[in-house]
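J.: the following block contains a protein sequence and its predicted model.
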Amino acid sequence: KHFGQSLPLMLVGLNVWNTLYSLEQASADGLFNNSELRMMTANAAYTGNAMMAVCVGPGWNRAQGMFAPLREKIKQLTKAGVRAWLAQGNIDFAHAAKRLIARTATWAALGAIAAGVEAWQVSKDIAGASSEDERYFLTLKRGTLSVMAGMASLQLVGAVLGYWFNFAWIMSSPVTMILAALGMAYLLISAHANRYKREGLRLWLYRCSWGKAPEETWVGIDGHKTQLMALLEILQRPSVWARAVYTYPDRGPQRCLGFWVQLLLPATLAGSIVQLQPVLIDSEGTPVYHTPQQDPLYEHFLRGHWVDPELAGQLPEAAGDQQLQSDFAYRAKDQHRVWQAWVATPKSNTALELEVHYPPPLNQRA
């Protein structure tokens, strides 16, 4: 009993955590792309939907025990519209029905938005599926989300029509059972879709000549060379983390102070020269390329230092300075090197892009 009462609050907490985590991940580089905006919208709507469920559930439970005479019959609160209760002169029941309808309509609207936006994002993910299995489950997921959005929209319409008609059906046992079944199907299908999602080395193993879905261009003598080059590219691929740091003055808009940047490189590059090409994107979306002769931006990168590989992805939250820091002493067993630098920006509302160029004969990866 107590678990059932606390379950909605647990769902609210999980949704709030998921939304905040998604926001932190998406805003780390100071720039939201379309995919991140869609997922943030869906997560925020899911959170609002879970919050409204805390109000909607108890409201419907109370309504189950509310009966009053209407047209010479005893009817339940939700078995008649608001207009009918007003015509009967039962102001209390009319106000109770209005509140219940408003809460239910808000809850359903947020659910429809969340499922619809996520279905939109899944449609984009289908185009980039790494295998037919992943594409199949993503298609099922999109279909499930579409049905969920349709059911929520139907409930929204039913709630709005509750001002004039019986609206008990929108939370009837068949409807709630369908919603529960859709929720379970969504979770199971999502788990299977994530299982078949392949990236990096896992995708290479799937597409190599002895994998389950060999790439046609990787077959034969020439294909074997291409296959090994693809593996080398994966093993030598750099990783870049960035965090934008803002100042929030009492008056005026926020201003970007700069970026913390971490560059993770494989230990096999030790002793090699890696070239960095920073690109600042201004508020109008125009890229501004920089060279060592034109701008002190390179000096900011050069004033960075090597840090412990365990700190990869853990960037400071406060603005840095240009003081030189001591380098971390790497051990022979360390497989990566991590360069961290504070890059101050002269202009506000800018985004930073970084191109990484390996020296020949290493495989190039920009």
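T.: Received the coordinates, thanks.
J.: CA atoms for contacts and neighbours, from now on please.
T.: OK.
J.: helices of the stretch 51-200 of the chain, start to end?
T.: Taking DSSP state H, counting those that start in this stretch as the test, the helices found in the stretch 51-200 of the chain are 82-88, 91-127, 132-160, 173-195, 200-207.
J.: right, and these - which one's nearest W306?
T.: Set against W306 and scored by C-alpha to C-alpha, the helices of the stretch 51-200 of the chain come closest in helix 200-207, at 25.2 Å.
J.: tell me the buried residues in that closest one?
T.: L203, W204, L205, Y206, R207 (16 or more other C-alpha atoms under 10 Å).
J.: another structure for you, compare them:
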Amino acid sequence: MSPPPLTLSAPAPALRTAHTRIAPVLRHPVTVGVLAVVLAGAVGLGLVKGAGTGPAVAWDALVEGMFGSSYAVGSSLNSAAVLALIATGFTVAHRAGLVNVGGEGQLCAGGLAAAAVGTTLPAGVPAALGVPLVLVAGCVAGGAWAGIAGRLRARRGTSEVITTLLLNFVGVGLVSVAVHEEALLRQPVTSSETLPQSAPLPEGARLPLIGGVESPATAIVVIAVVAAVVTGVVLRHTAVGLRLRSVGHSPAASARLGLPVVRLETGSLAFAGAAAGLAGAALVAIAPYVLAEHFSSGYGFSGLVVGLLARGSLTAVAAVSLLFGFLTNGGINLQLAAGVPASSVQIVQSLLVLFVAAAMFTTTRNGRAS
């Protein structure tokens, strides 16, 4: 008698159920981010040893820079809020199928407008009037700056990637010109420490503190949280969010359904610019309350990275922004207190981005295959 043919049994129901439950968790942006931090931290440990610094000393310096004091936490929260605003705007534009790489230029436009408005306000302006004026000026300028790219796309079909990228250089250049020319925003010559920069904003145009005198955390943290929450609700639970998603999937099909594709695309890009402009205004309204050359410190490009890594999730925007904000502040103290070269910190941050991107690509591919 011949043996019975071999058959492959189906996976046990319990195994299938476990896989169904675990796979989404592993593919979640927050989980991916945590795993990437662990890998980047391991590489950073090797770089620290190579620099001749003990791991314990480097770790203490990093933790001290992130959580060691109220000042460190407040400074990290301010940085995270700026990144979250830029990434939130990027997410809205991306939902409509657009890629806004002009956060740096829009941030510069917002900061320039905020400084121009703030420095013209009287010294006794109340905060209830001065702060909104400065922030609204930044929003309007950033939105108008992104609107240039939106109009070129609507009228000429020009790629918003190219136009927003090139407008970055124009925005940075305008800030440089404004703070170098006394006829524009440069304050009168007083000492070498004050050049090149604008005059300081009056007291009533400065963002109020929310963490007490020992913490530099300002109202921009609250504004960023509210903006992310409201944006998330709009994108997920309103007709506007549904229309943006439809345009992002297929502009041609959306147009045949009667949706105002041009208006939705232009509006989403303008919103991204307004959010970045608000971030720029906040940087001017935070200590030292001046518009200085290179004041943006690359926040526009870092916010772009946050938006890309978040993959459209506002929850992930908040998590990645906090991660980058605290790492940036901790990295500064790592250089100062532990003597680790700045290049090592930059390498770790770059590897963090690469690990997250690679993990997201792998999990997305595996998800599709399954």
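T.: Here it is on my side, so go on. Note that the coordinates shown come from a computational prediction; the quantities given were computed from them, not determined experimentally.
J.: could you get me the TM-score between them?
T.: Once superposed, chain against chain, the TM-score is 0.21 (TM-score structural alignment, normalised by the length of structure 1); 124 aligned residues with a C-alpha RMSD of 6.6 Å.
J.: ok, back up a step: out of the helices of the stretch 51-200 of structure 1, flag the one nearest A230 of structure 1.
T.: Short answer: helix 200-207, nearest of the helices of the stretch 51-200 of structure 1 by C-alpha to C-alpha, at 7.8 Å.
J.: packing partners of the closest one?
T.: helix 220-235 (3 or more C-alpha pairs under 8 Å, 6 or more residues apart in numbering; DSSP states H and E).
J.: could you point out which element follows the helix it packs on?
T.: strand 239-247 (DSSP states H and E).
J.: and that following strand, what does it pack against?
T.: strand 255-266.
J.: helix or strand for D60 of structure 2, which one?
T.: D60 of structure 2 belongs to helix 55-67 when assigned by DSSP H and E.
J.: quick one: contacts of that helix?
T.: Outside helix 55-67 of structure 2, the residues that touch it by C-alpha atoms under 8 Å, 6 or more residues apart in numbering are 45, 48-49, 72-73, 76, 326-327, 329-334, 337-338, 340.
J.: next SSE after it?
T.: Scanning forward in sequence from helix 55-67 of structure 2 by DSSP H and E, the next helix or strand is helix 70-95.
J.: just checking, S321 of structure 2 touches A80?
T.: Yes. Using C-alpha atoms under 8 Å, S321 of structure 2 is in contact with A80, at 4.8 Å.
J.: circling back to that earlier point, could you dump the buried residues of helix 200-207 of structure 1 into TSV and include distance to M151 of structure 1?
T.: Shown next, in TSV, are the buried residues of helix 200-207 of structure 1 (distance: C-alpha to C-alpha, whole Å):
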residue	distance to M151 of structure 1
L203	36
W204	40
L205	41
Y206	38
R207	39
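J.: nearest to A152 of structure 1, out of those: which one, please.
T.: Using C-alpha to C-alpha, L203 comes nearest to A152 of structure 1 of the buried residues of helix 200-207 of structure 1, at 36.8 Å.
J.: tell me the spacing between that closest one and E134 of structure 1.
T.: Distance of L203 of structure 1 to E134 of structure 1, computed by C-alpha to C-alpha, to the nearest Å: 12 Å.
J.: returning to that earlier point: list buried residues within the contacts of helix 55-67 of structure 2.
T.: For those, a burial check counting by 16+ other C-alpha under 10 Å picks out 45, 48, 72-73, 76, 326-327, 329-334, 337-338, 340.
J.: about what we covered before: out of the helices of the stretch 51-200 of structure 1, which comes closest to F3 of structure 1?
T.: helix 173-195 (17.5 Å).
J.: for the closest one, packing partners?
T.: helix 132-160.
J.: now do the helix it packs on against helix 173-195, angle only.
T.: Orientation check (axes from the mean of the first three to the mean of the last three C-alpha atoms, to 10 degrees): helix 132-160 of structure 1 against helix 173-195 gives 150 degrees.
J.: list the buried ones in helix 132-160 of structure 1?
T.: Here helix 132-160 of structure 1 shows 134-153, 155-160 as buried, counting by 16+ other C-alpha under 10 Å.
J.: go on, stretch 64-75 of structure 2?
T.: Applying 16+ other C-alpha under 10 Å to stretch 64-75 of structure 2 flags E64, G65, M66, F67, S70, Y71, A72, V73, G74, S75 as buried.
J.: what's the span of it from first residue to last?
T.: End to end - C-alpha to C-alpha - stretch 64-75 of structure 2 spans 13 Å.
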